[in-house]
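S.K.: what follows is a predicted protein model with its sequence.
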Amino acid sequence: MTLVIENKKQIMTGRDYPHPYLHGNFAPIHQVQPLTPCASVGNIPEELAGGEYVRNGGNPLSNEDPGRDAHWFDGDGMLSGVAFRRKDNGSIQPEFVNQYILTDTFISTVSTPSLRLPILPSIATLVNPASSRLTIILRVFRTIFLVVLSLLPGSEQTIKKISVANTGILSHDGRALATCESGPPIRISLPGLETIGWFDGRRAEGEAPAVEDTKGESEVFGGDGMLSFMKEWTTAHPRVDPTAKDLILFHSTFLAPFVHYSIIPNSRNSSVEKPRLVNAAVPGITSAKMMHDFGVSFTHTVIMDLPLSLDPRNLAKNLPVVSYDSNGRSRFGVFPRWNPEAIRWFETNPCCIFHTANTWDEITPNHCAPGRETTAVNMLACRLTSASLVFSAGDVAAPVPIPTSNPKYPPEDEQCRLYYYRFSLENELDTITHQFALASIPFEFPSLRDDASMGAARYIYGCSVSGSSFGAALGRAVKIDSLVKVDVTALIAQAKQDPPTPITGCVDNRTVSEILASRDHWDPIKIFKLPPGIYAQECRFVPRNNGVSEDDGWILTYVFDESHLDALGNAGPNTKSELWIIDAKEMREVVCKVKLPQRVPYGFHGSWFSEEEILNQRDFESTRSLPMTRGKTSDVGSPKTIETILMQLWVLTRRWMLNLVG
């Protein structure tokens, strides 16, 4: 049965054009439905049978106020998936499903129809230099007020976590976990995408308590104490060790020491409790930062302390809560995986990095002691030379950067490229021996073959834009028209033969058009260019069984044909997306197109879940559900007693307060 949550009108945010990230195929969709069979054109690879591709993204529910601020990073989490069901006759039937993630804030919004604004303040409000301190303070206090009100009688949903869980999704230890910076992961059931509950590092709500759950609050995310909820805030990009199966993650907060760090083992079916590290402080960070991702190799972790702050205390300095210092410095903290106290800091030019692609060790024999030691840590990342994307994604004019006065950090052109760092650990000098771009083309949303991560993987996949950059201009949005495969091994080897200029240099200086014109079978960069007017999203790799090379397999991505938009660029109720399955070796052939029953808005990050992962999910006792009725806060009943009269008065007062702050 299809569930439709009431349609919301198109947002116009005080401008004479629609908000670019709430328009066209960026516009939210409010129709959700269970697994629904889909038609397909082409051959579905056998390796997909029984598995499911799932992608997360922000999909705001409350859009009632036509003048509100909005940002692409805002929005309630919505999962969109295609499951490849095995049929009795041996064929594969793709089935589409999409569901809102039933977070505390989403359920509270659904049960409070008087709310015209989302419960959380928009990132656009926080980053906009034109936002007054009073506006920001009022928005923050509104959120606090709504959270406190939810704890009092008459509320359909208590808001214990403020996360919208709208960014990523991954698999670990028998659980599918949706992620976002502002809270812990939340568990999802596959393949139907039902919400089970918040994961605290030991178990998820909705699961039966296990023996190991008696360890106490210090063994869960956040620990104890009045401000422990901040230490629950978990990166949207945890990493899973493909060999040890450990889950590695960090927690970024507004208070010193600003970053905590956890390692959660793969404990299922283990007779011995494996080592755990929970809420360990990472020393050396002196302020709150917008810290989205990090790097993890088999032996080391890299924390990125970049000059992009996310700090309410900025208000006291007459700065926006989110602020980028173009004269600041980028610091990379490298430490052994299990020992953050041994962190070493490497400093270089200011930049922004939202996504790392891969991190791996260089290991050499130790002649002084038995065994081998890590002599360097390598990292590939999507490096932006400014924070313009943070502003443009909210349709906010980026502040004009102050010209650098530091000759050590010369100014750089606006760009977002796949970048290579090498952090040397061979002596006490904290030296970045290599730092340069591998290719000059725009590159974001990186991914790789999962079982090759944390090692010296050869191929990195990502997204590019052929006619612009990832820092779009006001009134426009970034749309992905090219999918890229980069042979990073070949380009790094090329750089050793002909070293590019440190920091500003680039190994391959070709444009997207020049790369597309190449007919070299061994070209280190291959691009799948989508037809005009058709745009893609982040892609994920699925390997071929018994493949002969690392890139032997397919990449999956949602695509949308914008010729289906109306004359004003609006996506009507009958517009639909497709899931394309593309041969990953040559990056030229679409082997199958799955026709979806509705469109999938341009979103964030996804994962491929294998048949084994779906079949071996942990048991759970319950899932979350929406209230049966909307807006009903209490049934005071009869006869009229003092208690029921007081309750009626409280219900009326509560409704009045909600209408006032809605």
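M.R.: Thanks, I have the structure now.
S.K.: can we go C-alpha only for contacts and neighbour counts from here?
M.R.: Will do.
S.K.: check the protein for its longest helix and report it.
M.R.: In the chain, assigned by DSSP state H, the helix with the most residues is helix 642-661.
S.K.: how close does the most centrally placed residue in the chain get to Glu586?
M.R.: Note on the chain: the residue nearest the mean C-alpha position is Thr167, at 3.3 Å, using Cα atoms, centre = their mean. Thr167 is 30 Å from Glu586, where distance means Cα to Cα, to the nearest Å.
S.K.: pasting the second one now:
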Amino acid sequence: MTDASALPAEGAFFLRGNYAPVVDELTEYNLPVHGVIPPEIDGWYLRNGPNPRQATAHWFAGDGMIHGVRIEDGAAKWYRNRWVRTDSFVEAFPLYNDDGSRNLRAAVANTHVVSHAGKTLALVESSFPYQISNELETLGAYDFGGKLTNSMTAHPKICPATGEMHFFGYGSLFEPYVTYHRVAEDGELVLNRPVDVKAHTMMHDFAMTADHVIFMDLPIVFDMEMAASGSGDMPYRWSDSYGARFGVLRRDQPDAAIRWFDIEPCYIFHVANAFDDGNSIVLQAARYPELWRNDGGFGEQAMLWEWRIDLASGTVRERQLDDRAIEFPRIDDRLAGLPARYSVSVGDAELVRHDLSTGEASTHSFGAGVSGEAVFVPAAGPADESRGWYLSYVYDPTRDGSDLVILDASDFGGEPVATIALPQRVPFGFHGNWINR
């Protein structure tokens, strides 16, 4: 297998500039800090993303690599980056078994990293999660003691009230195409139920409120001809005939029928938040008007939209919240499923914080630098979105290097409170989390 150092410098966007993979797995201690790290910040900042060892045809296909910084006692104790060494990373594994079922141990594990019930999991939506250690070493595929028999979304939701983790799996070529799962606070998988969708669509994310989960059945549909072509492009295409709808399931009635609500055709990779409001559900997300009509590229841009699902009338109202292009919206995770005031997204060389209660937006520009997804680290005490910090890897093209930047949530547009210099650049990637000590 060709290693990352042999990848071409030119070609697809995800093999150039700061999208290009890094070669070395490093461990560096006592990182230099400009400014002062608040002593309350104590834990690990981990972020996952594709870092291919050989040329791939799509950004989503690169081998997963986690970049992590350990912060303790006001110091950046270490930086590490490690490939997620899945079974298929070590040796060739077919994507499908002889009977046509997915080989769930074949994985790139390149999309997200989450912590629940004492286990840290690297995720990609097509496969089993892989457990990693606090030092970012891969411990192996994790199937919840044999109870998980299909894939796990890269966007599970952890309820701040119950500690439960909700997720779904999709990707089977046979019905049921989607299955909903629930894991108790202690880590036991306690629920598996099918979700009634009519085809194998690309279901990347979903939403959770205090009382409901909401599935998004959207018109990017599996294309068998594309999958069999050997092109390496994503085997999904936009469908004008499939339609678009949200499916609502009460959390206290997990075996009940799912109520479906038609919406205008669109695609959603990432939900910012959802919450109950009387007899309605409010869902906020980054919306694409369409995607992947002719290829798996990213010619369209997403903008922040809101949907109000009226459970009494069976109708949905949709509205655009802003006209700027954004992606990767995040909130204070302590408010997942509850009304959150702020959503912070990645814009054009800046972070954009939307005030969801007023519709106003503020920005933090990094000048020459370009930011990745921002994660909120709360200060101690009751949930207060103005008391805490936003952490993000920021790439500076003028020196071809990266920093971990810490912003004060009470002064979003102000100077960072601390900037941690990293020993190598961190390629643009997908999602990460703060893990408390």
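M.R.: Good, I have the coordinates. Since this is a predicted model, take the numbers as computed values, not measurements.
S.K.: let me see the TM-score of these two.
M.R.: Remark: TM-score between the superposed chains equals 0.91 [TM-score structural alignment, normalised by the length of the second structure]; 426 aligned residues with a Cα RMSD of 2.6 Å.
S.K.: circling back: state the distance from the residue nearest to the centre of the first structure to His292 of the first structure.
M.R.: Applying Cα to Cα to Thr167 of the first structure and His292 of the first structure gives a distance of 10 Å.
S.K.: ok, back up a step: got the buried residues for the longest helix of the first structure?
M.R.: 647-648, 651, 654-655, 658 (16 or more other Cα atoms under 10 Å).
S.K.: what's the answer for stretch 342-353 of the second structure, then?
M.R.: Residues of stretch 342-353 of the second structure classed as buried: 342-347, 349-353 (neighbour count, 16+ other Cα under 10 Å).
S.K.: cool, stretch 53-66 of the second structure as well?
M.R.: Of the residues in stretch 53-66 of the second structure, 53-56, 58-66 count as buried by neighbour count, 16+ other Cα under 10 Å.
S.K.: same deal with stretch 64-78 of the second structure?
M.R.: Buried residues in stretch 64-78 of the second structure, counted by 16+ other Cα under 10 Å: 64-72, 75-76, 78.
S.K.: and what of stretch 398-418 of the second structure?
M.R.: 401-409, 412-413, 415-418.
S.K.: show me where the stretch 201-350 of the first structure has strands.
M.R.: Per DSSP state E, counting those that start in this stretch, the stretch 201-350 of the first structure carries strands over the ranges 239-240, 247-252, 259-264, 277-281, 295-296, 300-305, 308-310, 322-324, 330-336, 344-348.
S.K.: tell me which of those sits most buried.
M.R.: Across the strands of the stretch 201-350 of the first structure, the average number of neighbours (mean count of other Cα atoms under 10 Å) peaks for strand 295-296, which reaches a mean of 30.
S.K.: what's the spacing between it and its chain's center?
M.R.: Here the centre of strand 295-296 of the first structure is set off from its chain's centre by 15 Å, with Cα atoms, centre = their mean, to the nearest Å.
S.K.: what's the mean deviation for it versus the second structure?
M.R.: Comparison of strand 295-296 of the first structure with the second structure after fitting gives an average deviation of 0.7 Å (mean Cα distance after the TM-score superposition for the first structure).
S.K.: nearest spatial neighbour of the aligned partner of Pro194 of the second structure in the first structure, skipping sequence neighbours?
M.R.: Mapped onto the first structure by TM-score structural alignment, Pro194 of the second structure lines up with Ala281. With sequence-adjacent residues excluded and distances taken as Cα to Cα, 6 or more residues apart in numbering, Ala281 of the first structure is closest to His260, at 4.4 Å.
S.K.: which residue lines up with the one you found in the second structure?
M.R.: Counting by TM-score structural alignment, the partner of His260 of the first structure is Thr179.
S.K.: one step back: which of the buried residues of stretch 398-418 of the second structure sits closest to Ile41 of the second structure?
M.R.: Ile41 of the second structure lies nearest to Ile406 out of those, by Cα to Cα, at 10.1 Å.
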